[in-house]
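Undergrad: sequence? don't have it. structure:
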């Protein structure tokens, strides 16, 4: 396993990339509403990426034997966890939309995802969104040098499954990011304390709890990308790029929030 420890110069580059990435999310958010298509949102984001002088590295990306990914972003609705393809279908009241995309600027890449309620959603959807975001902050606090990936994964799984009765997605995991779109180590949202690679200052991780309402095996649809937990289920996703420092974790995307953690 080759884990890239970033130099101070690289961290400076990734900090700038993350700031621009966060600003692009802020730019698209006012447009997220019923009646707007995910293709329209994808194009707003692509224009913002180009205006910032960056690149959309997902366009043309291949994973294994898959067909090239066609879009700048993943737009995943309701039971689709990740890798949903933007389309012309208008968003509908009550749906959950996950927007997830990588952003490259001056050779360095960050990764970020959010889940949005389209209009008024059900109480169970609201709860799913809240617990998924809170799970990120539960794990974030444990991204400390000297701890192991399994410590973080086990804490997220305990919070989501034992405390809240929801389901951590098994088939998709977080990962290192920076010089490449996907680097070592893998960062799952389930596992055992004391297992996995040790966290070290200079590691940059895409940490991303992905949570479903009900236990399910994720399935990839015929397009080779769309990953679903099945009709009638719901999924939420919350992701930031995080830098491990001597004094603890630092966000490279998003912003630190005082999120009340439900126990």
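TA: Now that the structure is in, tell me what you want to look at. Every value quoted in this text rests on a predicted model; they were computed, and no experiment measured them. Numbers count the residues shown, from 1 in each chain.
Undergrad: please count neighbours and contacts with C-alpha atoms only from this point.
TA: Will do.
Undergrad: tell me the secondary structure for residue 14?
TA: For residue 14, the assignment made with DSSP: H, G, I helix; E, B strand; the rest coil gives helix.
Undergrad: right, and it touches residue 252 too?
TA: Yes. Shown here, residue 14 and residue 252 form a contact pair, counting by CA atoms under 8 Å, at 7.1 Å.
Undergrad: ok, second structure coming up, stack it against the first:
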């Protein structure tokens, strides 16, 4: 493991393999949670399912205790953009919930490696505009990942995310919260904004791992922080969606470490060479 400019952490192939193990724990946990989202379940119950899934896999929740965060997932409902704290809130038919999840696995030396991913799930049928919000947000994430290539720059990702969202209508792109580097810590340099000109920021090289996570609203890009000092909501009360994957670029191609298939299907559809093992 080494450091590039601006303190960016560069992992060895073996360390990336450790991140893949964490990524699979996260991916499987999110798929489990997707199946449990229903009217009548509380966000706290979802958190309990997530913690059990992570620990049963021999991993540790990344979020629990992180800067005092009290849960293993973030569960953000409707106008909550990110960092919602799970608790007694009961999900109702027609709600929208984004679930952000992280896990740490240890390598043979005892060093921890992180995976971080998020999905947004509707509780039963939702209006067409909400379906479009989810679809645009998820596709923007994949377009951002697909724009990354060795020798490129971080904001190539940002530009691809923004370009796709802008092409789909008047959605709000949250700018105050961004994607990030990830590896031996959950949040590392560099930031990965969801807007910006291409060709700026650190160069994309083998061993760099990034989390790409567009947060998109049906209205404003402006956000407020609630009194719990965690939950971020849209200022105008518009609903939000959030998708995230952790990925890296190998000499063979792109590898989405938190996707169960490594991202092979979606990358292929976007004309990007798969670089997983």
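TA: Great, that's in hand. These figures come from a predicted structure and were not determined experimentally.
Undergrad: looking at residue 14 and residue 252 of the first structure, which is more packed in?
TA: Neighbours per residue (other CA atoms under 10 Å) separate residue 14 of the first structure from residue 252, with residue 14 holding more: 28 against 25.
Undergrad: which residue lines up with the more buried one in the second structure?
TA: By TM-score structural alignment, residue 14 of the first structure lines up with residue 19 in the second structure.
Undergrad: same question for residue 112 of the first structure.
TA: Counting by TM-score structural alignment, residue 112 of the first structure lines up with residue 117 in the second structure.
Undergrad: doesn't that match lie inside a strand?
TA: Yes. Applying three-state DSSP, one finds residue 117 of the second structure inside a strand.
Undergrad: for it, give me its contacts.
TA: Residue 117 of the second structure sits next to 23, 26, 27, 100, 101, 102, 211, 243, 244, 245, 246, 258 when contact means CA atoms under 8 Å, 6 or more residues apart in numbering.
Undergrad: looking at those residues, which one is closest to residue 167 of the second structure?
TA: The shortest approach to residue 167 of the second structure among those belongs to residue 243, at 18.2 Å (CA to CA).
Undergrad: surely that closest one meets residue 137?
TA: Yes. Between residue 243 of the second structure and residue 137 a contact is recorded at 6.5 Å, counting by CA under 8 Å.
Undergrad: identify the contacts common to the two.
TA: Both residue 243 of the second structure and residue 137 are contacted by 214, 215, under the criterion CA under 8 Å, 6+ apart.
Undergrad: list the buried ones in stretch 194-210 of the first structure?
TA: For stretch 194-210 of the first structure, burial by neighbour count (16 or more other CA atoms under 10 Å) applies to 196-210.
Undergrad: of residue 243 and residue 137 of the second structure, give the one with the bigger neighbour count.
TA: residue 137 (28 against 25).
Undergrad: so the aligned residue in the first structure for the more buried one, which state does it fall into?
TA: Aligned counterpart of residue 137 of the second structure in the first structure: residue 132 (TM-score structural alignment). Here residue 132 of the first structure is recorded as helix under three-state DSSP.
Undergrad: hang on, residue 132 of the first structure packs against residue 239?
TA: No. Residue 132 of the first structure lies out of contact with residue 239 (CA under 8 Å); the separation is 9.7 Å.
Undergrad: what do these two both touch?
TA: Shared contacts of residue 132 of the first structure and residue 239, defined by CA under 8 Å, 6+ apart, comprise residue 209.
Undergrad: neighbours of residue 45 of the first structure, just the number please.
TA: 22.
Undergrad: quick one: it is in a helix?
TA: Yes. Under three-state DSSP, residue 45 of the first structure falls within a helix.
Undergrad: tell me the residue in the second structure aligned with it.
TA: Aligned by TM-score structural alignment, residue 45 of the first structure pairs with residue 50 of the second structure.
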